[in-house]
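Undergrad: fold the stuff below for me.
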Amino acid sequence: MKKLFSVLKYTGNYKGYTLLNILFNILFSLFSAATLALIAPFLELLFKTDLIDIGFMVLKGPPEFSLSSEYLKTAPNYYLALLIIGYSKGGALLVICLAVVILTFLKNICRYFAMYFIAPIRNGVVRDLRNKLYAKIIDLPLSYFSEEKKGDIMSRMTSDVQEIEWSIMQTLEMIFREPLTVVILFTLMLIISIKLTIYIIVLLPIAALVIAILGKSLKNAARKTKETLGSLISIIEETLGALKVIKAFNSEKNMRNKFGEQNDQYFRQSVKVYRKTDLASPLTEVIVTGILMLILFIGGKMVFTGELTAALFITYFGLASQLIPPIKQITTSYNNIQKGVASEERIDKILKADLIIHETQNAVIKKNFDINIEYKNVSFKYTKGDTGYVLKNINLNIPKGKTIALVGQSGSGKTTMADMLPRFYDCDSGEICIDGQNIKNLQLASLRNLIGVVTQESMLFNDTVAANISFGLQNVTPEKIENAAKIANAHEFISQLSGGYQTNIGDRGGKLSGGQRQRISIARAVLKDPQILILDEATSALDTESEKLVQEALSNLMKNRTSIVIAHRLSTIMNADEIIVLNKGEIIERGTHNQLLQAKGTYSKLCEMQSFK
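TA: This is a model prediction of the structure:
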């Protein structure tokens, strides 16, 4: 039951709207019951033809008020008799008809306001959940995403959030409106006949058992369907990011087959979910109808024996018949909530994920870099279960203003070593210090403010050139943006764009060439003006002119900065103050270019092969 209503925890910010929704749902149920309660007086009016009996009833006076079933049976008859005496049978009939119309109007007004107040809850929860998910995704460490599919995360932010929105509406209806309607109906039925109502109470758990079994099965099926949808979106995301590769390798057919297989699996699982969902309502109706027919049989015999009047029995049966819609709705809501619970569990998996990269209490705000960066016996592995370390016992001192080149074959740990400085990952043992302070004791934002990163692949956003250059900075003047672009050798081509600096560059900068994208990335780093620079040299195949411009831009960027360069070009390596050669996560050589060449070790072989990637 706790899990069943777990989706309601997201409505905490909307207590006022929730209470109003509950209030109008309660009023809706009361007006619905009042409408049904008029059936008995209406039938009594039709069946009672003896005005002497009616007059005698009035002369007896009103029954004494009590909460007994006898009072609730006799009071309507007394007031009906007053109507007949005062207005005649025709007038009384008109009053009852008008009362039904008014009650129906009030009932539907309440229903509208219940839905009116649930609208901001539903949409507000969707907004809040997506904001929370996005904020958590931004905060999660990079290691989290190496274990998760991007498409599955996107599915949780879209499909699963929508499922919770729908479940909230169903939950509010199931908790308050429908059960209250059932309770009121049962109360009226108990007043008319305790015996018949006991039969129903004994038999209804059969329907409840069927609903519970079906609901559990549906929850499991819904969770599998959501996971498959996540895989499906992952394939779409991969395809959009690799269309050029797919076409170049003539893999359209293979990708179509891969997508088709996943889509077929989603189709089959969705069909199962829909069939199970659609089974609940008719199955419940069949069971409840069977119970009603049994009541019809028993109640008919009670009329024959005089235990119950025909008018009261017809009223009772009408009330019992009205149990079907709310019970069916409860069944449908229960099953929809089960799907919502499955989605809530998937969303919670992200929201409750450990951030891993934690900021200590009273973290130090560091505004300047003055002395050095030092790696002290640093070791690291991506996940706790890994047997091998990506980095092992790394010791390195980088004085301010120096350029360090990290060299090694692919998989040697170069990028991981650089990524640990801005705390994209935290070391498992050892420590990294800036000016003698462990970076774990520094405020994360202030640490990253000291560092500029230029990645191997230019990461640009679907926005203007100016917005991409000033990314992450506030109140940057156009003059500063233009100056950064000039230093990065980007101003000339930007000026030739149709909208200049206000030109939208498309998804991931797709409207620009590779060299142009790289120069905008460099301009972004120039504008940030970091004291420490991490540079993963681009290995993209550029034309000679573009490569020259990019290299000049990088040289301009590195001037008077402390730089850690994941080097791929011999020219960059030769100019470095110290070269660190990595192999399988360990430093195996260090020194200047000439020193390492003379040592005739791994570095010398890499130079001969030009293998710095």
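Undergrad: please count neighbours and contacts with C-alpha atoms only from this point.
TA: Will do.
Undergrad: helix, strand or coil for the residue positioned nearest the centre of the chain?
TA: Nearest to the mean C-alpha position of the chain, by C-alpha atoms, centre = their mean, lies Met157 at 3.5 Å. The three-state label given to Met157 by DSSP: H, G, I helix; E, B strand; the rest coil is helix.
Undergrad: one more to put side by side:
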Amino acid sequence: MKERKKYSIKDKQENVLDAKFVSNEEPKEKIKNISFRQMFRYASGYDKFLITIGLISSTGAGILQPLNTLIFGSLTGDIIEYAISIQTNLSADQKKIAEDKFFDAIRYFAIMNSVIGVGMFIFNYLATATFNYSAMRQIFKIRSAYLKSILNQDVSWYDVNQTGDFASRMSDDLHKFEDGIGEKVPIFWSFQVVFLTSLIIALVKGWELALICLTSLPATLIIVRTVGILTTKLAKNQMEAYGAAGSIAEEALSLIRTVTAFGGQKKEVERYNKNLVLAKNNNIRRSMLSALGFGLLWLMIYSSYALAFWYGVKLVLRDRTVTNPIYTPSNMVTVFFSVMSGASNFGGASPYIEAFGISKAAASKIFSVIDHKPTINLSKENGKTLDVLKGNIQFKDVNFSYPSRKNVPILKGLSLNIKSGDTVALVGSSGCGKSTVMQLIQRLYDAESGEVILDGNNIKDYDLTWLRSQIGVVGQEPILFGTTILENIRYGKDGVTEEDIIQAAKKANAHNFIKSLPNGYNTLVGEKGAQLSGGQKQRIAIARALVRNPTLLLLDEATSALDNTSEAKVQAALDTASTECTTIIVAHRLSTIRSANKIIVLSQGVVVEEGTHEELMETKREYYRLVTAQVKSSEQFQAEKKKLVRSISATESTGSDHIIETTIEDNDDDFKENKDVSVFEILKMNAPEWPYILFAGLGSIVVGFGMPVFAVLFGSILGTLAYGDSDFVRSEANRYCLYFVLGGVVTMVSVFTQMYLLGIAGEKMTERVRSSLFKAMIYQEIGFFDKKTNGVGALCAKLSSDASNIQGATGIRVGTILQSIATFCLAIGLSMYYEWKLGLVTAAFTPVMLIAMFFEKRNTRGGNDSRDTALQKSTRTAVEAIGNIRTVASLGLEEKFQHIYESELMPHYKSSLKAVHWRAIVFGLSKSLLFFAYATAMYYGGFLIRDGLPYDRVFKVSQAQIMGTVSIANSLAFSPNFAKGITAAKKVKSFLSRIPIIRDLPSSRKMDKADGNFNFSKIEFSYSTRPNVLILKGLNLDILNGKTVAIVGESGCGKSTIIQLIERFYDPKSGEVKMDDVNLKHISLDSLRSHMGIVSQEPNLFNKTIAENIAYGDNSRKVTMEEIIQASKDANIHTFITGLPQGYDTKLGEKAVQLSGGQKQRIAIARALVRNPKVLLLDEATSALDTESEKVVQEALDQAKKGRTCITIAHRLTTIQDADLICVVENGVIAEAGSHQELLQKEGLYYKLYTQKT
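TA: Predicted coordinates for the structure are as follows:
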């Protein structure tokens, strides 16, 4: 690979990052669009029945509503006729007849409107309840199907697809999906029925006027269609960006120790924010298009009003002289209100079209995963099973390369034979294909060509679930799940007894340390087993494999994390287990595989030699060279051992395992309990955008004023029709129509201002909330992430759902509320102005609406907390399973995790179903109260007209007040959004108010230079999840500048805890840790950690390029390519990297699963070296390397130690013999310390550890 000078990794990042979304995602298959009907594919027969009832009900509601226009039109004619009659000289009897006819019409109107009101309540209740109930049922099934599909995908799918955004998909996307199959469907359908019914009524009553009113319809359809297409496309882009951001968050939080150690918080926040900016910009463009579309739509509506009234009055005046007139005031009002009702419902459907577009986009993404057929199908039927599997394995000319690196062949015509019952060891340098062979046997992948034969049958012919049940696997990096030790071992084989589990734990030398825990086998291990040491995790993983009683046992560096005592005992147990099955071992410590029946040496993807240990040593080829290299490195060890070993009785020791207690206690005091927040609190979160909100608010108020003003103009036009002077009527009508046009222009500008500016304000706030929440998470102390409630899945779900819910209560919805308030206030004002008594009567219905809103709000918010808790818990389980898919697949736990997920999701599901009925009641009331209010207003208004009130005032008051009530009803559509938003805002405020326990203080000092002296003084320490169990018990230790200090001891004794205290991942309970005579608490965290380079036992790499991963070692500056290459050479990884087609630009994918353990470890070492640290922290830094690589890397580390303080933890005592100081930890203190020679001469603890090495 050509090296370039003055090459900045920061610049490089800009080049390699995807231009559209800032994630390291491999290209995936194109997502197919789905039809609206396909969104209901998970509807069962019962769901379809509910949907049918809902559609029938919404059709009934849609038909009933326009019938009001017939009744209202008829009443209008009667009122005008009565008004005209009382102006003429009539006899008392004639007046009585006219009055009786008038009140008969009033009573008929009141009765019919009340009947329509009852029908509207019943129909709307049924429509809303059935669709929401069905939607909840479908979403539950879709959540389950989505997880099932992901868990059943073959591992190669994971290599090229991003799964880190699972939490985002399950919360954000499914909320959008639910919108598209819930109550919005019957509401939309009802709108269409109203439109169609109104159109029929208008055409029947006066086709000429109706057609004139409909002239704007084609333009309206074009606007709606165009806006819908464009906004749907932008919605897809937004979801992609949020998905990428969710993936980044999941990765950063799951690798929080690595992020914290290398000061990568700022970089991760920036990486996350880049995708938020993309989502924000998409949504702002969407807001602009929607604002423009709706603005034009309102201009069309108001212009239609003007045209309708102008032409309608013209027709009425024309027919005044006709004997049987078609266009009477009654018919004109009927036609006009029918068209207006149809048009407003048609226009009101537009937001739902946008919502359906967004919902379809979300559904397309989810269904694309559900529908993806895995290459290696877990559920494939007719697969073979055998009564007895012998375990004969044969590879025939197998070629293989990983899907994400097709151009890099791993196996190149590999052929080998393994006989039943044999123990076969695979050896070779890192990356030669050893682990790949293991994965092909498990069918995590299939060979590209050639065959893998098992007992005479192609491995592809077997039932996959059965096949994997016959295999026990122990990997190099042990994966445990966030449950008890008992359940973790039971995951090895479903249905095993507790006695079986205990026996397996004894074989794995884990029983004693488990029993020493206060909760024994019921001890929770934490997420990824974080509460246990590496050795303890490894032993539990071995117990899990042994409890299966497997026919095939695959051991990939199974004892690499164990101390010498445990290793010897576990190795003996594995040797015993190997006699009962076919065993394949991958090991770098060649001493552990000497007794193997066959040793196969791999190089460059083929077998270069095979035989027994003795046979291969005689040939003196590749294996001989590997053994010789390892023997030479331990010659001094063996010589001294022979010299000093005496006949001593080695007693079984469990070390300090008994001090580990992992009952997770979730600290409820983490977050300050905020009082209930209100909508105004959410608006406060929008405070930085106050200029946008101010002008948008003014626009919303103007739009809100439009409807009451319309009522006044409408009443005025009707008032003119009672006059006999046609010229006067025509003149007044023209004037009022001009006002309508002017109102349309003002409304268009106001709607655009309202929607566009509130869209900007809402998106800016959403971006800020998501960013602040992620930033607050990533800067928390490590102890925060140890708690079960703060698992990666739960945090990602919170990050996505809480921000999404707050967004649902902001933006245009705030404008709708302001608009409704403005309409209601002006309506009340006008009512009081024109006739206060009638205004008070009609206003009496508003409290009923508000009371219903209150009860729904209380019910919705009361259930939100429990629902969200259940959803986060289930999401955490799903994310854990997906994140450890190789372990899940190997153990055949897909159905197990599916069941756990569904059972944890069930409380959310049941609670959601209960909330459906309250929502339906309130929605039904919001739609029906309008008609009761109409009936009351016009009935009482009749008496006022009789008593001399001008009838046009009754129309003005009733129409204005009705529109005020309608505005409140419209705002109800968003009440669930506000309830969720308020609950989410409360949680976000609580989270943001949490101050990290470990943080910089005002007095914290920056240390630009460090010598690297450390002093531990009387250190007592316990983890926050188990505060009563001391790990360190008064530990004292001095580490001098430039010296190498090795810390040894049994697994779980607290060695890694010391390193974590130096990194200040935790603070001691008492005592002080000092660097250069300064308490670590007084040094700024970035400054402290900038002087340290850490290499952990389990290397964690990011879904970035190799160059970016190495450069991550120093996030305080731009790392040049020359430095990256030099660090790689020092870590003996440069040759491997340059051999890849893309070299340093090779993307590693999620969890870097395509690399061997040794390759990952060397990249991690390069990452530590690139920052040129003053203090080097090595926690089993070479445990994953083969002998040859270990020797080279150890030499590099020895060179790197010069001039630096080095603290190293190692089980292989050969690697620490040259340490200046070796400290043996036991029972939480330094039991003995000295040089290698001094400690051997003491014949104490170190001597025992040393002499146990074989």
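Undergrad: TM-score for this pair?
TA: The TM-score (TM-score structural alignment, normalised by the length of the first structure) is 0.88; 583 aligned residues with a C-alpha RMSD of 2.8 Å.
Undergrad: that older thread, what do we get in the second structure for the residue nearest to the centre of the first structure?
TA: Under the alignment by TM-score structural alignment, Met157 of the first structure pairs with Met170 in the second structure.
Undergrad: from Ser69 of the first structure, how far out is the closest residue in space to the residue nearest to the centre of the first structure that isn't next to it in sequence?
TA: Among residues not flanking Met157 of the first structure along the chain, Arg130 sits closest, at 6.0 Å (C-alpha to C-alpha, 6 or more residues apart in numbering). Per C-alpha to C-alpha, to the nearest Å, Arg130 of the first structure is found 52 Å from Ser69 of the first structure.
Undergrad: tell me if Leu535 of the first structure really is in a strand.
TA: Yes: with three-state DSSP as the criterion, Leu535 of the first structure is assigned to a strand.
Undergrad: list the contacts for the equivalent of it over in the second structure?
TA: Aligning on TM-score structural alignment places Leu535 of the first structure opposite Leu555 in the second structure. Leu555 of the second structure makes contacts with 473-475, 583-586, as judged by C-alpha atoms under 8 Å, 6 or more residues apart in numbering.
Undergrad: looking at these, which are in strands?
TA: 473-474, 583-586 (DSSP state E).
Undergrad: just give me the closest of the residues you listed to Met1121 of the second structure.
TA: Proximity of these to Met1121 of the second structure (C-alpha to C-alpha) peaks at Val586, which lies at 34.3 Å.
Undergrad: what's the neighbour count on the equivalent of the closest one over in the first structure?
TA: Val586 of the second structure maps onto Ile566 of the first structure when the alignment is built from TM-score structural alignment. Ile566 of the first structure: 27 surrounding residues under other C-alpha atoms under 10 Å.
Undergrad: tell me the one among the ones in strands among the contacts of Leu555 of the second structure nearest to Ala1200 of the second structure.
TA: For these, the nearest to Ala1200 of the second structure is Val586 (29.2 Å; C-alpha to C-alpha).
Undergrad: the closest residue to that closest one other than its chain neighbours and Phe845 of the second structure, how far apart?
TA: In space, and not counting its chain neighbours, Val586 of the second structure is closest to Asp556: 4.7 Å by C-alpha to C-alpha, 6+ apart. As for Asp556 of the second structure, its distance to Phe845 of the second structure is 74 Å (criterion: C-alpha to C-alpha).
Undergrad: these two: which is more packed in?
TA: Each of Asp556 of the second structure and Phe845 has its neighbours counted (other C-alpha under 10 Å); Asp556 has more, 23 against 18.
Undergrad: ok, which stretches of the stretch 351-500 of the first structure are strands?
TA: Assigned by DSSP state E, counting those that start in this stretch, the stretch 351-500 of the first structure shows strands spanning 372-380, 391-399, 403-407, 429-434, 437-438, 451-454.
Undergrad: just name the most buried of these.
TA: strand 403-407 (a mean of 27; mean count of other C-alpha atoms under 10 Å).
Undergrad: which stretch of the second structure lines up against that strand?
TA: Residues 423-427 of the second structure are where strand 403-407 of the first structure lands, counting by TM-score structural alignment.
Undergrad: so how much does the matching stretch differ from the first structure once superposed?
TA: On superposition with the first structure, the mean distance recorded for stretch 423-427 of the second structure (mean C-alpha distance after the TM-score superposition for the first structure) is 1.5 Å.
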